[in-house]
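[1] Sequence plus the predicted model coming up.
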Amino acid sequence: MVIALDVMGGDVPVHSPVEAAVKAATDFNQEILLVGDRDQVVSELAQHSYPQKLIEVFHSSETVGMDESPALSLRQKKDSSIRVAVNLLQEGKVDAVVSAGNTGASMATAKFVLKLISDIERPAIATLMPSTNRNNPFVLLDIGANIDCKPSYLFQFGLMGDAYARTVLNLENPRVALLNNGEEEGKGNQIVQDAFKLLERSTLNFVGNIEGKAMFQDQVDIVVCDGFVGNIALKVAEGTFDFVRSVLKQEVQASWMARLGYLAMRGPFKSLKDRADYSEVGGAPLLGINGVVIICHGNSKPHTIRNAIRHARQCAELNLNDVISREVSENLNLIQEGSENLSE
């Protein structure tokens, strides 16, 4: 199994991805194809000791900046690192792609080159979030791929999230909920209410609406929302974790009694970090396309990208897309009904 890594994307291109690749190759015995400017990549690799049989370089001559238009980059930069990496996946030369580059460009390129799974109308970006149950994180999607959604899109996100939870989290009957401003059935705008009706008639274990404050209480396994709401929910959660960590650090340094207490609580604090730190998850899969593409934060550190490479291998090994296709086929009548209602 070979993972293609876009080394030219992200806030710290080349350096962070190459260090991550070295860690992944060493820690997981993983074959990795580094896609980017050969001279820069080879120069960076020379700074590391690594298993040379596991890491190769594939040259690309162009880079998509973090602030570039995804549509323009797709049309004008056909030899960009993300385009070349996704082309390699489409050609069957690699098994998955990981990128910390421009999210819009990664999504647009994957959708254009790999195409969508049959009967899926829009891809969605999913991520794992911590819950009060140490061993049971939940799936949140969409976290940014689709700002404006139709009821049928949200329904399909539920199907894809269910497939992801069954495959990656090994859950037999995941609980699916709609993120809403109240638990009652009639809450939310018309789009969310219509999505509710589709979800409750599906084969999914749909448990209704859930409020943001309840997401982390181990009440559900998949939380469905549009990309605008999902991205805000994700960033608020990440910011809250950073806030708590900063406050704890300030308080620990405030007195010798606090420092003494920290020594006694160091184990639980480390456990909290391991469970809540978003860098431990790695990347977020782009669900609904014909291939495994993992998207990372632009500011991802090498450790985070290393974990994303592991996540990409896991999704590819478990044939995630086959499970999504099966979920879709079992609910095809509802998908078609939702799409037809929107066209009337």
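    On my side now, so go ahead. Numbering: from 1, shown residues only.
[2] hey, let's count contacts and neighbours off CA atoms from now on
    Noted.
[3] what packs against the lengthiest helix in the chain?
    Longest helix in the chain, counting residues (DSSP state H): helix 227-252. For helix 227-252, the contact count by 3 or more C-alpha pairs under 8 Å, 6 or more residues apart in numbering; DSSP states H and E identifies strand 138-141, helix 256-276 as packing neighbours.
[4] I figured Ile309 was touching Ala25, is that so?
    No. Ile309 is beyond contact range of Ala25, at 9.5 Å (criterion: C-alpha atoms under 8 Å).
[5] Pick out whichever of these two has more residues nearby.
    Neighbour count, other C-alpha atoms under 10 Å: between Ile309 and Ala25, Ile309 has more, with 28 against 22.
[6] does the more buried one belong to a helix or a strand, and which?
    For Ile309, the host element (DSSP states H and E) is helix 302-317.
[7] Pull out the buried positions in that helix.
    302-316 (16 or more other C-alpha atoms under 10 Å).
[8] and if you look at stretch 333-341?
    The neighbour-count check on stretch 333-341 (16+ other C-alpha under 10 Å) flags 334-335, 338 as buried.
[9] Reformat the residues you listed into CSV and put distance to Thr167 next to each item.
    Below are the buried residues of stretch 333-341 laid out as CSV (distance: C-alpha to C-alpha, whole Å):
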residue, distance to Thr167
Leu334, 23
Ile335, 22
Gly338, 26
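[10] Please produce a markdown table containing those residues, extended by secondary structure and distance to Val113.
    Shown next, in a markdown table, are the buried residues of stretch 333-341 (DSSP: H, G, I helix; E, B strand; the rest coil; distance: C-alpha to C-alpha, whole Å):
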| residue | secondary structure | distance to Val113 |
| --- | --- | --- |
| Leu334 | helix | 27 |
| Ile335 | helix | 24 |
| Gly338 | helix | 26 |
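[11] also this one, for the comparison:
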Amino acid sequence: MGYRVVIAGATGNVGREMLNILAERHFPVDEIVALASRKSMGSEVSFGDKTLKTKDLDTFDFTGWDMALFAVGSEATKKYAPKAAKAGCVVIDNSSLYRYDPDIPLIVPEVNADAIHDYSKKNIIANPNCSTAQMVVALKPLHDRATIKRVVVSTYQSVSGSGKDGMDELWDQTKSIYNPTDDKPAKKFTKQIAFNVIPHIDVFMDSGDTKEEWKMMVETKKIVDPKIKVTATCVRVPVFVGHAESINIEFEEHLDENEARDILREAPGIMVIDKREDGGYVTPVECAGDFATFISRIRQDSTIDNGLNLWCVSDNLRKGAALNAVQIAELLGREVLKKG
């Protein structure tokens, strides 16, 4: 016996990826429905070897459905998620709307699976920010061993993190570089993204941090440990898919790089590729389409006591969004609903 599953926002990058991953992982589905806005109603999306026609999110009745994976942005989520939750359908939300609500669990299954039982307070579970999700997968097993005091992270985030418009802008601007008569000014981003990097993701806050940087700080505390101090610099780079992060970690106790490497090799969701030779590390191109969070360049930081550096890469549309949501759905089914 399987589940009745709703995908809200099925025509977007993340929604389509959710459908792909549900099929790839053979999620126990009895019935599945793809929802989209009225303007996209009737569009076709793939689910394994099936083709689904999207239905109207605005008029859909969630009664009798087990879970809904939302990828529709905060405004639409604010309108429709409570409606689904009230009808008894558990919402797994990919937007930022509910991440900081103390009554709603923020979950990365490899890190804080026990939080799944708190879903019943509002019938909603939040999916973390893409840059946070991959980082905490790497941090948790190391924290369990040596207790993390502070994290300094610089991100190199692909344009797919900003949606289809961001991907289109990179593609169009890259082509226009070779055709000077076809100028493509920045629209989605604040500056040219082709052949450039932009140290600005989301809005600026009073502190001088951007909202993306603030998210990494706050979400890491909620998911892993409120005592961990995090400072982040988030940068958009001209890559289509895959986020990379340079992470510097300060521990309470000494952790040798070889032991850290062994711990990470055994940790769930992680693949260690760390050879000190040309190409002995992973880049976004290699991680695209993969489920794992890849760790490379593990080494001591001799400038501080108990310091370690590492390089972390993951497909942001997968682990950073759709895969994590499906893993939450699997956890929900296995630990709570127990049908499949």
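    That came through, no problem. Quick caveat: nothing in here was measured; it's all calculated off a predicted structure.
[12] Would you pull the TM-score for this pair?
    Superposed pair, TM-score by TM-score structural alignment, normalised by the length of structure 2: 0.36. Supporting alignment: 175 aligned residues with a C-alpha RMSD of 5.4 Å.
[13] Pick the most buried one from the helices and strands packed on helix 227-252 of structure 1.
    Mean neighbour count (mean count of other C-alpha atoms under 10 Å) peaks for strand 138-141 among these, with a mean of 27.
[14] Could you tell me the angle between the helix or strand just after that one and helix 302-317?
    The helix or strand immediately downstream of strand 138-141 of structure 1 is helix 151-168, counting by DSSP H and E. Angle, helix 151-168 of structure 1 to helix 302-317, by axes from the mean of the first three to the mean of the last three C-alpha atoms, to 10 degrees: 90 degrees.
[15] got the angle for helix 151-168 of structure 1 vs helix 227-252?
    50 degrees.
[16] Quickly note the distance from Ser16 of structure 1 to Leu33 of structure 1.
    According to C-alpha to C-alpha, to the nearest Å, Ser16 of structure 1 stands 15 Å off from Leu33 of structure 1.
[17] nope, Ser43 of structure 1 is what I meant
    16 Å.
[18] again, but for Ala312 of structure 1
    Ala312 of structure 1 is 13 Å from Leu33 of structure 1, by C-alpha to C-alpha.
[19] Count residues in the vicinity of Phe47 of structure 2, would you?
    Neighbour tally, Phe47 of structure 2, other C-alpha under 10 Å: 20.
[20] Now it: closest residue in space, sequence neighbours ignored.
    Excluding its sequence neighbours, the residue lying closest to Phe47 of structure 2 (C-alpha to C-alpha, 6 or more residues apart in numbering) is Leu19, at 5.4 Å.
[21] where exactly do the helices run in structure 2?
    13-24, 74-86, 109-112, 130-146, 164-177, 211-223, 257-266, 284-287, 323-332.
[22] Work out for me the element Ile125 of structure 1 sits within.
    strand 124-129.
[23] other SSEs contacting that strand?
    strand 138-141, strand 284-287.
[24] how about CSV for the ones you listed, with distance to Pro151 of structure 1 added?
    Shown next, in CSV, are those (distance: least, C-alpha to C-alpha, whole Å):
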stretch, distance to Pro151 of structure 1
strand 138-141, 14
strand 284-287, 17
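[25] End to end on stretch 313-323 of structure 2, go ahead and measure it.
    15 Å.
[26] what do you get for stretch 273-284 of structure 1?
    OK, stretch 273-284 of structure 1 end separation, C-alpha to C-alpha: 19 Å.
[27] hmm, back to that, with distance to Ile92 of structure 2 and mean neighbour count as extra columns, can I get the helices of structure 2 in CSV?
    Formatted as CSV, these follow (distance: least, C-alpha to C-alpha, whole Å; neighbours: other C-alpha atoms under 10 Å):
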stretch, distance to Ile92 of structure 2, mean neighbour count
helix 13-24, 12, 21
helix 74-86, 9, 18
helix 109-112, 13, 20
helix 130-146, 15, 22
helix 164-177, 22, 17
helix 211-223, 16, 21
helix 257-266, 28, 16
helix 284-287, 25, 18
helix 323-332, 6, 24
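[28] right, and those - which one's nearest Ala36 of structure 2?
    helix 13-24 (9.5 Å; C-alpha to C-alpha).
[29] if we can go back for a sec, out of the helices and strands packed on strand 124-129 of structure 1, which is closest to Asn87 of structure 1?
    strand 284-287 (15.9 Å).
[30] Quick check: which of the helices and strands packed on strand 124-129 of structure 1 is nearest to Ala233 of structure 1?
    strand 138-141 (9.1 Å).
[31] Show me what that closest one is packed against.
    strand 124-129, helix 151-168, strand 222-224, helix 227-252.
[32] and those, which is most packed in?
    Of these, strand 222-224 is the most buried (mean count of other C-alpha under 10 Å), at a mean of 29.
[33] other SSEs contacting that strand?
    Against strand 222-224 of structure 1 (3+ C-alpha pairs under 8 Å, 6+ apart) you get strand 138-141, helix 151-168, strand 175-179.
[34] Could you rerun that using 6 Å?
    strand 138-141, strand 175-179 (3 or more C-alpha pairs under 6 Å, 6 or more residues apart in numbering; DSSP states H and E).
[35] what angle do the last one and helix 151-168 make?
    Our comparison of strand 175-179 of structure 1 with helix 151-168, counting by the same axes, to 10 degrees, yields an angle of 140 degrees.
[36] CSV for the helices of structure 2, including distance to Ile7 of structure 2?
    Formatted as CSV, the helices of structure 2 follow (distance: least, C-alpha to C-alpha, whole Å):
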stretch, distance to Ile7 of structure 2
helix 13-24, 7
helix 74-86, 12
helix 109-112, 20
helix 130-146, 19
helix 164-177, 18
helix 211-223, 24
helix 257-266, 33
helix 284-287, 25
helix 323-332, 11
